[in-house]
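Novice: predicted structure and sequence below. I'll ask about it afterward.
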Amino acid sequence: MYTTGTAFLEALQEAGVEYIFANLGSDHPAIVEAIAEAAASNRPIPKVLTCPNEMVALSAAHGYAQTTGRAQAVVVHVECGTQALAGAVHNAAKGRIPVFIFAGASPYTQEGELKGSRNEFIQWIQDVPDQRGLVRGYVKYENEIRTGRNVKQLIHRAMQFAHSEPRGPVYLVGAREAMEETVEPVRIDVDQWQPLAPCALAPDSLQALAADIAKAKRPLIVTSYVGRNTQAVESLIELSERWAIGVLESVPNYMNFPTTNPLYQGNQWNEPGQNDALAEADLVLVIDSDVPWIPLVSKPSESATVYYIDTDPLKQQMPLWYIPAKRAFRADAAVALAQLNDALQAQRWDEAGIDTRRLHYARRHQAWRERLDALESGRPDVITPEYLTARVRAALDDDCIVMSEGISNYQTIVNHLQRQRPGSLFTSGGGSLGWQGGAAIGARLAHPGKTVVTLSGDGSYMFAVPSSVHWMSRRYEAPILQVVYNNRGWKSPKLSALAVHPDGYASRAAADVIGVSFDPPSDYAGIAAAAGGALGLTVKHPRELDAALAAGLRAVRQEGRSAVLDVWLPEL
């Protein structure tokens, strides 16, 4: 029979979905039957991957979409599975990642009135007043499948929302009775469900911005995630290099600008001090950044002219957000930067001023780089985060994909990894830990010929549910290398406490006293070996590090299995 479940899978296939990351339950008989029927009749549907944990499932879809731009599907069990997605939904929403999420719902009949009626006790317990409300604040679109007669239209509409800027997750639910309905097949013209075209700068806005940039003495660009689009990175490099405009990253989520470029002015996170490049700028162009600076400690001068470009310049999901911008524009970064490069050609420039500015930024960059290089020498008997990252850099080629969830070492990873290729470095874009394991699986599935590496703290590694990650890695032949920056605890909560109470009791207390110690630590390498046959190595001395990295890469590239390097850093 051709049911809503059949049409559901067919619509996902039409929409270009390659994988369904599935955590199935009692609410999915129609989908399970349709999967089996498709296999028996050799009818194409997206490949169904078993995901033992929902966080890993959605993180895998996140990583796939993040590295390709194409939304994949996640199927979970009623409101329980939906709640288990919570942190991953936050990450997809804040990171603007297109993902299609479907959850079943408890049957709405109980005496056999319709096929799929309640026949298990759990279906009363899992019937909640507002299942869609669990994710309403995080998804771009949510709806309920009430009949199979328009299920394809609902799915293509949801995907259109997911892929239109600002991108994000979408959520559909469907009860068993609706999914079991026998329906007539419907043909859909997918060309009628394309995402909205990217926005451009209006001509008058473009000319005003170009004129102000041309007359600025010390223009600066601030970005966080322009690297979501590799074409935008190329246009940003062109803009910066032609007119000698400095680039400062704020909480970078991607490889936005080569960190070795002389115009690169470093990056800022939570450090409690004024950024010099930001302070001296007379014009600041913010492109694609949720938090371009933290005004309590670092901000542009009062006299600086600020412009802002983003696909969501109002930050509609952030109740408290504002920056002192002369103008804010809703526009796609790649389109706007291409426009700006053309418009600046027609402006009158002081070429001597450009040369002076180029030299100034190059000197500042060189001094910044020399300070970082000095940190990479490390210590003779202890592995420092800077030394570890430098050795990872030496072991990787620029074609590798790196998923960073270093938290307290985020800045160290960006500074010392020195990624140059757009699309080679990613963070979740959100604030819920545990993304990197599943995301690496998704990235590896999307790019089977590439080496995928995760760099994470020990806390992030545990949040990622490594038992599920490594089971999936082995089951679906998606080997990854994970490097754990193990300081035996949660360093970030301690740093946050010290930022508010620098001389308080917490500043003098041991880690176990304030509840952030993981000592004695779990056997992180052993978890991966037990769950997925991974190579697991614990590294405690600098002289062991290069050999361990080589062994880990050999396991991934030649042996076809994952590897985990549990690298011990100084204890927090």
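Specialist: Ah, there it is. Residues are numbered from 1 along each chain as shown.
Novice: from here on, just use CA atoms for contacts and neighbour counts.
Specialist: Noted.
Novice: do a quick rundown of the strands in the stretch 451-572 of the chain.
Specialist: Using DSSP state E, counting those that start in this stretch, the strands of the stretch 451-572 of the chain run over residues 452-457, 481-486, 535-539, 563-568.
Novice: what about Ala93, how many residues close to it?
Specialist: A total of 24 residues lie near Ala93 under the criterion other Cα atoms under 10 Å.
Novice: in which helix or strand does it reside?
Specialist: helix 86-94 (DSSP states H and E).
Novice: this is the other structure I want to compare:
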Amino acid sequence: MSMYTTSRAFLEALQEAGVSYLFANFGSDHPAMIEALADAKREGRTLPEVIICPHEMVALSAAHGYAQITGEPQAVVVHVECGTQNLGAAIHNAWKGRVPVLIFAGTSPITQEGELLGSRNEFIHWIQDVPDQRGIVRGYMKYDYEIKTGTNLKQIVHRALQIAKTSPQGPVYLIGSREVMEAETEPVSINPEQWEPVAPRGLAPMEIQPIIEDLKKAVNPLVVTSYIGKNERAVEQLIAFCEKLAIPVLESVPNYMNFPSDNILHCGYQWNTPAQNTVLEEADFILVIDSDVPWIPFKNKPSRDAVIYYIDEDPLKEGMPLWYIPAKRFFAADAEIALQQLNAALLTTDIHREQVINRRQRIKEYHDAMRGKQVAAEKYPKDVITPEYLLAAIRELCDEDTIITNELISSYEVSYTHLNRKKPGSILGSGAGGLGWNGGAAIGAKLAAPSKTVINLIGDGCYLFSVPSSVHWISRKYKLPFLTVIFNNRGWKSPKLSTLGVHPDGIAKQMNEFFVDFTPHADLSKIAEAAGGAYAKKVTRPEEVKAALKEALQAVKSGRSAVLDVYLQAINKENEEGD
């Protein structure tokens, strides 16, 4: 007969809290959980569905992508401290990207002579016993705790998820020894409504009018944002705010669709842009809302006289030891609520109509000229496939419901510029810097939105970081097909660009030696074919691009993942500027 164990209580608590999936990489610390899952399957009880993940990086990245689409945290189960460390850069991504997720890891058993059920019986239990397992990830977690009894296990799980979902959102980490998770306990009844996240907050009422007064004085106001698009309703409020006063929008290091690219108020994107952005430079009023890096002041910053207001759920960036911008005021507020308040205040504000009309015309001229340059850059290339041409070809195949997961690093700004996304939720980035997020994120996005087409855009370096063998095995097992397009320059371009940024005339440039060349070249798409039966094709000529994209997308629609390995100009053949 089955027992009611701490592990069963843990799984029930996840189910009660709305967790649908366990992205799991089980180990010797999880027998009780495996028993509880098997028992539920035998008895027909509903618990979160297990998605077997052969690599932990993929598991957490999948939970990350799922939460970005749905807003709901999922659970990741890993093996003691080894599995925890194998989460790697995905932990950084969840923390910096403000993505809610619950991570559970067992620990080495706490007894060794059979005193309790689950006592040590494998040599690895001594080797994997470390002084401070939670300390491995503590700097990247909103909350960490050790489960010590099943008596209050459900309260601990609900509290952890409550913290994960409270703004600013983020990951939480629980551990429990094998003996504790095996122990019999009494069922506990929980009301999930009592564990809702803290309600989002707005601007203090007395702070609204000063913003409006400074805005009215502005001749060249500007909004800068990076991730307001994680909330579709906030985007709607931003559009209304900007349309009211003809305020242009600049997206800085975006990782969502933050403002429709076809709106004439959209003034482009910036990333590691080495030149001064004229729209930013000319602004006399700047509202920065939901942005970690609104500009890079070394070479691209606002005027010294610009009046800057900063609204963010985490306005002081306490997790970033070196961070500051010259804002007049900082506000800890939810973007949607703050913009609702500002929009309401504008209803009773006298507006200089002629100034707004003139500004809208100036911005339209800037927007149209910007778009003209983009179209020119997409021209059919003579010999070598260009990122601009490839992105335009991908754009032609996308409808507004297509979800793009984007981890194009050296082509990041180019990708947003030429994909021209218009709908919130239609493009996602990790929001952080841990490379390899893309493959798992595409799995999570497809799992969250099974009726939508998912296209994954990456460079060859990020493809290798993503553990593609694991990604495509999962894709085939759980019938989660998506298209991957590799922008392959046969090397790591970003370290080359970084070196040139610091040493533009250095020895590395003189010798054309940056130690980033991937020679001999791997047949990357074949990894996915071997591991997951994916449609795999190498594309080397411009005339092959559009037909290959159509074939690959047709394979995806038939239920099979596809990988196109598209050869751009090789990094070791680029000119000295790295263009």
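Specialist: It's in. Everything numeric here is computed off the predicted structure, so don't read it as measured data.
Novice: can you calculate the TM-score here?
Specialist: Laid over one another, the chains give 0.99 as their TM-score (TM-score structural alignment, normalised by the length of the first structure), with 569 aligned residues with a Cα RMSD of 0.8 Å.
Novice: could the strands of the stretch 451-572 of the first structure go into JSON lines alongside distance to Glu33 of the first structure and mean neighbour count?
Specialist: Listed next are those as JSON lines, based on distance: least, Cα to Cα, whole Å; neighbours: other Cα atoms under 10 Å:
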{"stretch": "strand 452-457", "distance to Glu33 of the first structure": "35", "mean neighbour count": "28"}
{"stretch": "strand 481-486", "distance to Glu33 of the first structure": "36", "mean neighbour count": "27"}
{"stretch": "strand 535-539", "distance to Glu33 of the first structure": "38", "mean neighbour count": "21"}
{"stretch": "strand 563-568", "distance to Glu33 of the first structure": "36", "mean neighbour count": "26"}
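Novice: I'd like to know which of the ones you listed lies nearest to Cys400 of the first structure.
Specialist: strand 452-457 (5.9 Å; Cα to Cα).
Novice: which other helices and strands contact the closest one?
Specialist: Where contact means 3 or more Cα pairs under 8 Å, 6 or more residues apart in numbering; DSSP states H and E, strand 452-457 of the first structure is packed against strand 401-405, helix 435-446, strand 481-486.
Novice: still on that earlier bit, got the strands of the stretch 451-572 of the first structure as TSV, with distance to Ala39 of the first structure columns?
Specialist: Below are the strands of the stretch 451-572 of the first structure laid out as TSV (distance: least, Cα to Cα, whole Å):
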stretch	distance to Ala39 of the first structure
strand 452-457	31
strand 481-486	33
strand 535-539	34
strand 563-568	33
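Novice: of the helices and strands packed on strand 452-457 of the first structure, which stretch is the most buried?
Specialist: Ranked by mean neighbour count, those are led by helix 435-446 with a mean of 29 (mean count of other Cα atoms under 10 Å).
Novice: that one vs the second structure - mean distance after superposition?
Specialist: Following the fit onto the second structure, the mean deviation recorded for helix 435-446 of the first structure is 0.4 Å by mean Cα distance after the TM-score superposition for the first structure.
Novice: alignment lookup: Asp332 of the first structure to the second structure.
Specialist: In the second structure, the residue matched to Asp332 of the first structure (TM-score structural alignment) is Asp334.
Novice: any idea how far that match is from Gln133 of the second structure?
Specialist: 34 Å (Cα to Cα, to the nearest Å).
Novice: so the two - more neighbours on which side?
Specialist: Neighbour count, other Cα under 10 Å: between Asp334 of the second structure and Gln133, Asp334 has more, with 25 against 20.
Novice: so the more buried one sits against Glu313, correct?
Specialist: Yes: counting by Cα atoms under 8 Å, Asp334 of the second structure does reach Glu313; the two are 5.8 Å apart.
Novice: may I have the distance across stretch 532-545 of the first structure, first residue to last?
Specialist: For stretch 532-545 of the first structure, the end-to-end distance is 23 Å (Cα to Cα).
Novice: roughly how far is it from the heart of the chain?
Specialist: Computed by Cα atoms, centre = their mean, to the nearest Å, the chain-centroid distance of stretch 532-545 of the first structure equals 27 Å.
Novice: Leu37 of the second structure -> the first structure?
Specialist: Checking TM-score structural alignment: Leu37 of the second structure goes with Ile35.
Novice: for Ala448 of the second structure, same thing?
Specialist: By TM-score structural alignment, Ala448 of the second structure lines up with Ala446.
Novice: again, but for Val356 of the second structure
Specialist: By TM-score structural alignment, Val356 of the second structure lines up with Ile354.
Novice: swap in Met181 of the second structure?
Specialist: With TM-score structural alignment as the criterion, Met181 of the second structure matches Met179.
Novice: so which elements touch whichever strand or helix holds that match?
Specialist: Using DSSP H and E, Met179 of the first structure sits within helix 176-180. Packing partners of helix 176-180 of the first structure (3+ Cα pairs under 8 Å, 6+ apart): helix 4-14, helix 29-41.
Novice: mind running it again at 6 Å?
Specialist: helix 4-14 (3 or more Cα pairs under 6 Å, 6 or more residues apart in numbering; DSSP states H and E).
Novice: the helix it packs on against the second structure, how far on average?
Specialist: Looks like 0.4 Å for helix 4-14 of the first structure (mean Cα distance after the TM-score superposition for the first structure).
Novice: what residues in the second structure pair up with that helix?
Specialist: Going by TM-score structural alignment: helix 4-14 of the first structure matches residues 6-16.
Novice: ok, and what's touching the matching stretch?
Specialist: With contacts defined as Cα atoms under 6 Å, 6 or more residues apart in numbering, stretch 6-16 of the second structure is touched by Ala32, Met33, Ala36, Leu47, Pro48, Gly150, Lys154, Met181, Ala183.
Novice: mind redoing it with 8 Å?
Specialist: For stretch 6-16 of the second structure, contacts defined as Cα atoms under 8 Å, 6 or more residues apart in numbering pick out 32-33, 36-37, 46-48, 75, 149-151, 153-154, 157-158, 180-185, 187, 192.
Novice: do stretch 379-389 of the first structure as well
Specialist: 375-378, 409, 412-413, 416-417, 485, 540-542, 545, 567-570.
Novice: aligned to Ile188 of the first structure, what sits in the second structure?
Specialist: So Ile188 of the first structure corresponds to Ile190, using TM-score structural alignment.
Novice: that match in helix, strand or coil?
Specialist: Under DSSP: H, G, I helix; E, B strand; the rest coil, Ile190 of the second structure falls in the coil class.
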